[in-house]
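Peer 1: next input, structure requested:
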Amino acid sequence: MPKITYIVPDGTRFEVDAENGSTVMENAIRNAVPGIEAECGGACACATCHVYVEEQWSDTVGQPEAMEEDMLDFAYEVQPTSRLSCQIIVRDDLDGLVVRIPERQA
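Peer 2: Next up is the predicted model:
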């Protein structure tokens, strides 16, 4: 089971065992990670699950699709490694993934 680490702006870390096929957002919600609201329930329609993927994971996670890029326009403080966590599907090669929650969401 892949492990995902969520880091909130104050530096608190939430390490979560995530099920393959679920999303990074679903695991954050299940484990009460602060700052991941997911108001649309994971439909890629709100940008309230915005995260920063740690640079070393950027290639493994991949780039956002066009619809996700459009929704990132509504997120705060977008960076080159910004992703919507509802669009990152957990898989074995993401074991150890680290994402940060933007300060404005926390």
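Peer 1: when you work out contacts or count neighbours from here on, use the C-alpha atoms and nothing else.
Peer 2: OK.
Peer 1: any idea where the strands of this protein begin and end?
Peer 2: 3-7, 13-17, 50-53, 82-84, 97-100 (DSSP state E).
Peer 1: need the contact list for the residue most central in space within the chain.
Peer 2: By CA atoms, centre = their mean, the mean C-alpha position of the chain lies nearest to Ser85, the distance being 3.0 Å. Residues in contact with Ser85 (CA atoms under 8 Å, 6 or more residues apart in numbering) are 23-25, 49-51.
Peer 1: quick check: closest non-adjacent residue to Gln87.
Peer 2: Leaving aside its sequence neighbours, Gln87 sits nearest to Thr23 (CA to CA, 6 or more residues apart in numbering; 6.7 Å).
Peer 1: could you also give me the structure for this second sequence? I'd like to compare it with the first:
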Amino acid sequence: MIKVRFHKPDGTLDKEVEAKSGQRLLDVAWAAGQPIEGACEGVMACSTCHVIVDKVDFEKLPHASDEEEDLLDLAAHATRTSRLACQIILTEDMETLGVRIPAGSKNWLYG
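Peer 2: Reported below is the predicted structural model:
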């Protein structure tokens, strides 16, 4: 199991959940009630599932594709460690993954 830590925009811990290898971070975030919209439902056609990955964990992830980088250019509050949650697949070699939900994120479907 992988411990996924969701942090609020101010950096404080909001919730820690356990997830299985092979799960997509977007699905884990939805199940954890995080304010990530994912308007395109994970087909990488928007940037509404933007998260900021902890620096240590960011280095462990595969590089973002050119398409993902293009969408991150449109994301509000993007940083060097920004990624789209729909493009992060949890793997067995991850013990933990920490992400921060950017300020202004809102899941319009669930309030």
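Peer 1: on that earlier part again, let's have the strands of the first structure in TSV, adding mean neighbour count.
Peer 2: Output for the strands of the first structure, formatted as TSV (neighbours: other CA atoms under 10 Å):
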stretch	mean neighbour count
strand 3-7	21
strand 13-17	16
strand 50-53	26
strand 82-84	27
strand 97-100	21
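Peer 1: sorry, back to before: what does the residue nearest to the centre of the first structure correspond to in the second structure?
Peer 2: Correspondence of Ser85 of the first structure to the second structure, assessed by TM-score structural alignment: Ala85.
Peer 1: looking at the second structure, which of the contacts of Ser85 of the first structure still make contact?
Peer 2: Counting by both residues aligned by TM-score structural alignment, their matches' CA atoms under 8 Å, the contacts of Ser85 of the first structure that remain in contact in the second structure are 23-25, 49-51.
Peer 1: TSV for those, including distance to Asp70 of the first structure?
Peer 2: Shown next, in TSV, are these (distance: CA to CA, whole Å):
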residue	distance to Asp70 of the first structure
Thr23	19
Val24	19
Met25	18
Cys49	14
His50	13
Val51	15
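Peer 1: can you map out the helices along the first structure?
Peer 2: 24-30, 58-61, 66-72 (DSSP state H).
Peer 1: among those helices, which is nearest Arg100 of the first structure?
Peer 2: For Arg100 of the first structure, the closest of the helices of the first structure is helix 24-30, at 11.5 Å, according to CA to CA.
Peer 1: and that closest one, how far from the second structure on average?
Peer 2: Once fitted to the second structure, helix 24-30 of the first structure is off its aligned match by 0.6 Å on average (mean CA distance after the TM-score superposition for the first structure).
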